[in-house]
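Asks: Sequence and computational prediction follow.
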Amino acid sequence: MTSQDGGGPRLPQERRVVTEIPGPRSRELQERRTAAVPPGVGSVLPVYVADAGGGVVVDVDGNSLIDFGSGIAVTNVGNASPRVAARVKEQADRFTHTCFMVAPYESYVAVCENLNRITPGDHEKRSFLVNSGAEAVENAVKIARYATGRQAVVVFDHGYHGRTLLTMTLTAKSMPYKHGFGPYAPEVYRMPMAYPFRWPTGPGNCGPEAAAQAADMISKQIGAANVAAVVVEPIQGEGGFIDPAPGFLPAIAGFCRANGILLVADEVQTGFARTGDMFACEHEGIVPDIVATAKGIAGGLPLAAVTGRAEIMDRVHGGGLGGTYGGNPLACAAALAVLEEIEEGKLTERARRIGEVMLPRLRGLAGRYPAIGDVRGRGAMIAIELVRPGTKEPDAALTAEIARRCHARGLLVLTAGTYGNVLRFLPPLVIPEHLLNEGLDVLEAAFAA
């Protein structure tokens, strides 16, 4: 595997720590930020970026950090793909905005055509474009309610779907996403997730038992005939990279079909080659009625999409969908370049290779450090869950300490999980393999310390 950030690495692909992290320039900028930006807007690491590309992020002090975050699964094709940058510049030279709802343009249509082609299922589809993952999920629910004439929406424990009023309601975790922001939207119901590591009767029983429990609760507590949509992440993101037990998603999909409920796949974090398939639903052959996408779609430019069965999407009246910036021409140009990068660069295969490198080493690490209770994930969406040895009691303090030690040594890692005890790894799909292994060396050193 070599770094092909859209045609070859522009920056040296090396970890380089020349100051303490954060360094003096980053600390100066942090002081300015404190005076200008509210503290409610958090950052994983107060390191201010000057450059990035391939598998590294370079800060204003000259430190080069190995990137195991990808801007939270956004820069799948790298932070500085020449193809993406060139297409955006070319579009910016022509026009930056007209509003598709006022005067449309071809690139919006082309992005939708591609989404209709690559999302799961060979049925006729329609797509439209918005700005963020939360907006995509919210529109998916809106369309499902319109198409079915029903109101109830079912989601799952540990799920994360966004920060708007509705998507905050769909999200499971209170702090920091929901605390103090209520009241929440009505007609949202939460079901147990098939969480193999924490399922009471063990991972082998998890899939069928969780699906049966959800079906029973929906039928008894809500009434299946009242449910417009079941919204699910094929692998849960912020909730801790929970890969549902085998059989769970197919059973939920079957229940939806049998009861006229629309299945909405939230592929915001899992989409665009991240898991080793173009979309995570493909792993078990799930064909959703509606797919919400964002993050990896446009290489860092704000873009998201809703793709669904034509007969569902076409029901909404004219003017019922849209938004001023949705499908901005710069973002559309970036998205078309990203799709070319994924397909021509065989990035689904590269994601699988990242998993082949990382998972065995992480499992070896777990064998030496009992605090690692679980290693999980697919492709380049991988996590370890930390617990107090000999138990399944979450150890958020250790998780934060390991992350801090990684940051200090020049490895950018993210935390996640309902209990704050998960380290998640989302390297760019173009990361060179030597950086992947060096990042794992840094992680191992953090545990040894």
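Replies: On my side now, so go ahead.
Asks: drop to CA atoms for contacts and neighbour counts, all remaining ones
Replies: Fine.
Asks: Now stretch 380-396: buried residues?
Replies: Along stretch 380-396, these residues count as buried under the neighbour rule (16 or more other C-alpha atoms under 10 Å): 380, 381, 382, 383, 384, 385, 386, 387, 392, 394, 395, 396.
Asks: Looking at the residues you listed, which are in strands?
Replies: Using DSSP state E, the members of these that fall in strands are 381, 382, 383, 384, 385, 386.
Asks: re earlier: widest-spaced pair of the buried residues of stretch 380-396?
Replies: Farthest-apart pair in those is 380 and 392; separation 25.0 Å (C-alpha to C-alpha).
Asks: any chance you could map the strands in the stretch 101-250 of the chain?
Replies: Applying DSSP state E, counting those that start in this stretch to the stretch 101-250 of the chain gives strands spanning 125-130, 152-156, 188-191, 227-232.
Asks: got TSV for the ones you listed, with distance to residue 239 too?
Replies: Shown next, in TSV, are the strands of the stretch 101-250 of the chain (distance: least, C-alpha to C-alpha, whole Å):
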stretch	distance to residue 239
strand 125-130	24
strand 152-156	10
strand 188-191	14
strand 227-232	12
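Asks: A further structure is provided below for comparison with the first:
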Amino acid sequence: MTNASANANLSTNQDYINLEDEVAAHNYSPLPVVVASAEGAWVTDVEGNHYLDALAGYSALNFGHRHPELIKAAKDQLDRATLTSRAFHNDMLGPFCRDLAQLVGKDMVLPMNSGAEAVETAIKLARKWGYRVKGVEADEAHIIVMENNFHGRTTTIVSFSNDPEARDDYGPYTPGFTSVPYGDLAAIEAAITDNTVAVLLEPIQGEMGVQIPKEGFLPGVRELCTERNLLMIADEIQSGLGRTGTTLACEYEGVEADVYTLGKALGGGIVPVSAVAANKDVMEVITPGTHGSTFGGNPLAAAVGHAVVKLLATGEFQQRAKELEPRFREHLESLIGKGVQEVRVRGLWAGIDIDPELMTGKEACKGMAKRGVLAKDTHGSTIRLAPPLSISAEDLEQIVQALEDTLEHARAAKG
């Protein structure tokens, strides 16, 4: 059966939604839009309606949909080799790792596939470093994490989540973690023991609605980790690779972590690519057979990832996010008191707290979709905006206008 004949009875958004509801697990609650094609900052649904993408795949599409240089890299590699496994070398992996390491200021890269895999890898790396280098007693390694974190959905990661939806009913949970309030240096210091090997944090908490720590927090964590011989692990999977106007969000305050986890945008929205980056004194505790991945570092992923690194090496995308930030912030802050309670912006990344008495975040996103803009809610009344870094200033204004019109309509309806 061809795709055409299989889809013969599917023509509307609702047709596809009904089919998906019947046969695909209900682990998401998406907006009622079925994307059929996309380019740049725009997507088109199966009915021919056009939308501005203000989410960019949770930053996986930092360079927009189907960026021509990234598509070319993928197509060229498809004609050569896609997978070798790490049982053999491939000619894409070395150049990719070399240039990614240089981009983020580290010696070595360990490639994986998903962001969660990168975080799991960083946890293993920190524990092994603790045993082999720091001298922590076997099976006693301890890692400090932040409340309201989001690092992925594997069993170990949800073990230190305090989000009931992510955590409940997945026990028994993995031990070895202490959670402290995000932004609280004193709490981190109080949680450190002789067995602590690392502090794991997001420089900006994306899933919590783009929560930006107070100035000085990240430098304070860096200082604590240096003083107490701990690894500072920065999860830059959402915040990194240009989103905040710098290559890494840590750079905003001049902080260098010991370990970075990278993902999402590293695959250019084409293939899943993630990586852990660290210096040799940390990374070389990983030896043959002690960690691996069949698909990690495959030639196709490495080719696309290398093309992403080349785009970032010019600084063009970081600069664009930095230049558009003031305009983005100004327009969003003008909505405070008009249905918006608070706005947080860093680069082209924004968290907007909607007045819960006016509407939920999901209702706001549905209203924006009716006005041609796709966004995502989180935690009740907060919405996130993360448009492609390639977006035009005019399209960026259209995103904010859609939110303003949605809020105005809701206020009018409430009288």
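Replies: That came through fine. Here the structure is a predicted model, which means the values were calculated and not measured.
Asks: where does the TM-score land?
Replies: Here the TM-score for the pair of chains, by TM-score structural alignment, normalised by the length of the second structure, is 0.91; 391 aligned residues with a C-alpha RMSD of 1.7 Å.
Asks: quick one, which of the strands of the stretch 101-250 of the first structure is packed in tightest?
Replies: Mean neighbour count, computed with mean count of other C-alpha atoms under 10 Å, is highest for strand 227-232 among the strands of the stretch 101-250 of the first structure, reaching a mean of 26.
Asks: residues in the second structure aligned with that one?
Replies: Under TM-score structural alignment, strand 227-232 of the first structure corresponds to residues 196-201 of the second structure.
Asks: Show me how far that stretch is from its chain's centre.
Replies: Mean-position distance between stretch 196-201 of the second structure and its chain equals 20 Å (C-alpha atoms, centre = their mean, to the nearest Å).
Asks: follow-up on the earlier one: between the strands of the stretch 101-250 of the first structure, which one is nearest to residue 212 of the first structure?
Replies: strand 188-191 (10.8 Å).
Asks: what do we get in the first structure for residue 301 of the second structure?
Replies: When the first structure is aligned by TM-score structural alignment, residue 301 of the second structure is paired with residue 331.
Asks: ok, how many other residues are close to its match?
Replies: Neighbour count of residue 331 of the first structure, defined by other C-alpha atoms under 10 Å: 29.
Asks: That one touches residue 305, doesn't it?
Replies: No: the criterion here is C-alpha atoms under 8 Å, and residue 331 of the first structure misses it with residue 305 at 11.6 Å.
Asks: just to revisit the earlier point, the match of residue 301 of the second structure in helix, strand or coil?
Replies: Under the three-state scheme (DSSP: H, G, I helix; E, B strand; the rest coil), residue 331 of the first structure adopts helix.
Asks: Now do the contacts for it.
Replies: For residue 331 of the first structure, the contacting residues are 88, 298, 301, 302, 303, by C-alpha atoms under 8 Å, 6 or more residues apart in numbering.
Asks: before we move on, the earlier item: just put the ones in strands among the buried residues of stretch 380-396 of the first structure in JSON lines and tack on distance to residue 144 of the first structure.
Replies: Listed next are those as JSON lines, based on distance: C-alpha to C-alpha, whole Å:
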{"residue": "381", "distance to residue 144 of the first structure": "29"}
{"residue": "382", "distance to residue 144 of the first structure": "31"}
{"residue": "383", "distance to residue 144 of the first structure": "32"}
{"residue": "384", "distance to residue 144 of the first structure": "35"}
{"residue": "385", "distance to residue 144 of the first structure": "35"}
{"residue": "386", "distance to residue 144 of the first structure": "38"}
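Asks: Just give me the mean distance for stretch 106-114 of the first structure relative to the second structure.
Replies: By mean C-alpha distance after the TM-score superposition for the first structure, the fitted stretch 106-114 of the first structure averages 1.3 Å away from its aligned residues in the second structure.
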